[in-house]
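Asks: Next come a sequence and a model predicted from it.
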Amino acid sequence: MATTRRPGGRSARVQAAVHRAVTDLVCERGADQVTIPAVAERAEVNPTTVYRRWGSIPALLAEVAAAEESGPPAPTGDLGADLAAYAEWTLADLSRPGGIAFFRAEVAADVDERRAGLRECLKRSSTTIEALLDRARGAGHEVPALTDVIDRVVAPLYFRVVFSIPGTDAAYARGLASALHREA
């Protein structure tokens, strides 16, 4: 007889408590100071539960980061508006509680995990940007190259958020998008 997982129940409560604990601890201490025993204590679960389900802090941080993402806005085909919306979403995602800490954790594990985390992060961003560019191309717009969007919109936002550079706000994000759109 096949078993099925119930939506909800104890498993969902444990996952929600652990996710909340991770987010709180990352915001309070930084991702590099989060441990499985600390997460378990905060979530009021046994550490073996966390080890059994997630195995490691990098795996747990990656799951929480993915679960916390709201997802970028759907492309409309209006290149200027879509680039601006994507830039604002990127900034908001990085600026949310724990956002940049989760990114740092995703790419700061051991060398192999860091490479895998960086590849996955770039893949997610590239897929989203390509969909935006394809939609605009389908609407008859000239579109910039994917690398131009990454180099001129995404990378500056990551850099400025990582280094807490003043003036990194929605207007700045829209300005990056607007400058690239004018040249497309």
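Replies: Good, I have the coordinates.
Asks: from here on, contacts and neighbour counts on C-alpha atoms
Replies: Will do.
Asks: Give me the buried positions along the longest helix seen in the chain.
Replies: Ranked by residue count, the top helix of the chain under DSSP state H comes out as helix 111-138. Of all the residues in helix 111-138, those buried under the rule 16 or more other CA atoms under 10 Å are 114, 117-118, 125-126, 128-129, 132-137.
Asks: Same check on stretch 91-98?
Replies: Buried residues in stretch 91-98 (16+ other CA under 10 Å): Leu91, Ala92, Asp93, Leu94, Ser95, Pro97, Gly98.
Asks: alright, now check it against this:
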Amino acid sequence: MARPGGRSARVQEAVHTAVRELADEVGRDALTVPLIAARAEVTPSTVYRRWGDLQALLSDVAVERLRPEAPPEDLGDLGSDLRAWAEQFLDEMGSPAGRAYIRDALLGDPDGSNAGQCSAYAAEQVGVVLARAADRGETAPDVETVLDHVVAPMMYRILFRPSGHDAAYARRLVAEVLDAQV
């Protein structure tokens, strides 16, 4: 097995897969580095060398799970596209699984790089929506404005007030940011 610096893609994929499978089978609280290493067919020292500890590994897996799988849907206009994206984002991040991934991503993140990566995922998705609007000649806010006025309030609610956020809340945030553009 090739192990350039102990960071080969195959090892990472095997360990990530082991974490996901075992979390489904035995629950997240039952996970241990030796259990994960055995499932991934690597030594525990490989896991410790690569990730340092279980929390850092869970954080790495969570960041990967938070990566969007597809670009935002193109519904033909900025309002529809941004509303659909915001509703989906809120639904996914606000779900029990989404909140658990967010917590894991942040817990194993002493330098903020995981939080930055998660923010970059959202910014990239918003950027796609806004670029499509610009291509259609629509007036659109910039990415940072959408992050500040749509994503940030949703994330606050998801993390600190886990009830009272629904599709109507996401639509209201989008309407407010778009109305400010007029």
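Replies: Received the coordinates, thanks. Because the structure is predicted, anything quoted here is derived from the model rather than measured.
Asks: Ala173 of structure 1: what's it in contact with?
Replies: Ala84, Ala87, Glu88, Leu91, Val153, Leu157 (CA atoms under 8 Å, 6 or more residues apart in numbering).
Asks: what does it align to in structure 2?
Replies: Taking TM-score structural alignment as the criterion, the aligned counterpart of Ala173 of structure 1 in structure 2 is Ala170.
Asks: From Ala62 of structure 2, how far out is that match?
Replies: 23 Å (CA to CA, to the nearest Å).
Asks: Alignment lookup: His149 of structure 2 to structure 1.
Replies: Under the alignment by TM-score structural alignment, His149 of structure 2 pairs with Arg152 in structure 1.
Asks: and the gap between the most centrally placed residue in structure 2 and Asp142 of structure 2?
Replies: Most central in structure 2 under CA atoms, centre = their mean is Leu66, positioned 2.6 Å from the mean C-alpha point. Using CA to CA, one gets 23 Å for the distance from Leu66 of structure 2 to Asp142 of structure 2.
Asks: In this structure Ala170 of structure 1 contacts Asp93, no?
Replies: No. Counting by CA atoms under 8 Å, Ala170 of structure 1 does not reach Asp93; the two are 11.7 Å apart.
Asks: Gln88 is in contact with Arg171 of structure 2, correct?
Replies: No. Look at Arg171 of structure 2 against Gln88 with CA under 8 Å: they stay out of range, at 10.9 Å.
Asks: quick one, which of those two is more surrounded?
Replies: Arg171 (19 against 15; other CA atoms under 10 Å).
Asks: can you tell me which residues contact Leu159 of structure 2?
Replies: Arg99.
Asks: Now do the same for it: its match in structure 1.
Replies: In structure 1, the residue matched to Leu159 of structure 2 (TM-score structural alignment) is Val162.
Asks: on that earlier part again, go ahead and report the secondary structure state at the match of Ala173 of structure 1.
Replies: Here Ala170 of structure 2 is recorded as helix under DSSP: H, G, I helix; E, B strand; the rest coil.
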